[in-house]
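Asks: Pasted the sequence and its predicted model underneath.
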Amino acid sequence: MTRLGTTIRSTGIASEGTWFKSSYSSQDGGNCVEIAAQADGVGVRDTKSTDGPAVFVSGAAFTSFIQSLSA
């Protein structure tokens, strides 16, 4: 079963203890996302909707996205 490029419930990607948000994020719950690194990719979800939908992408796609932010 592949999850890449799909939108699924965040609980289908990783357990609660494996999601984290950047240390650059504010602690007041603003516009933040959390990620969960897995062996086959990275899950991304909205911090305010932890039981809602999440996107799962390959590690390479996530790395490319992060690199594009600092370009």
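Replies: Looks like it arrived, so ask away. Numbering: from 1, shown residues only.
Asks: Please make it C-alpha for all contacts and neighbour counts, starting now.
Replies: Noted.
Asks: Stretch 48-59: how far from the chain's middle?
Replies: 5 Å (CA atoms, centre = their mean, to the nearest Å).
Asks: this is the other structure I want to compare:
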Amino acid sequence: MSTTELAWFKSSYSGSSGDDCVEVAVTEQAIHVRDSKDVTRPAFAVGREGWGQFVRFASER
């Protein structure tokens, strides 16, 4: 599946002023992340387990 076919949504932590925005798309295999200000740049994907570890780590900070 190409990244243009994914259902992207903006992070709830992104500001409403249009800067520092992150978009996420969830698939069965991975979590995809991209910069919403420049969607032509490559997105990156991480497996669900790795994403869960990242979220737990970030939540502790």
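Replies: Everything's here; your move. Just so it is clear, the structure is predicted and the values come from calculations on it, not from any experiment.
Asks: What segments of structure 2 are strands?
Replies: 9-10, 22-26, 30-35, 44-47 (DSSP state E).
Asks: can I get these in TSV with distance to residue 3 of structure 2 and mean neighbour count?
Replies: As requested, the strands of structure 2 are arranged in TSV below (distance: least, CA to CA, whole Å; neighbours: other CA atoms under 10 Å):
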stretch	distance to residue 3 of structure 2	mean neighbour count
strand 9-10	12	14
strand 22-26	9	18
strand 30-35	8	19
strand 44-47	10	15
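Asks: In JSON lines: those strands, plus distance to residue 59 of structure 2.
Replies: Below are the strands of structure 2 laid out as JSON lines (distance: least, CA to CA, whole Å):
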{"stretch": "strand 9-10", "distance to residue 59 of structure 2": "18"}
{"stretch": "strand 22-26", "distance to residue 59 of structure 2": "17"}
{"stretch": "strand 30-35", "distance to residue 59 of structure 2": "17"}
{"stretch": "strand 44-47", "distance to residue 59 of structure 2": "18"}
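Asks: Excluding residues flanking it in the chain, which one is nearest the residue nearest the centre of structure 1?
Replies: With distances taken as CA atoms, centre = their mean, residue 44 lies nearest the centre of structure 1, 1.7 Å away. For residue 44 of structure 1, ignoring the flanking residues on the chain, the nearest one in space by CA to CA, 6 or more residues apart in numbering is residue 35 at 4.6 Å.
Asks: Nice, that's everything, thank you.
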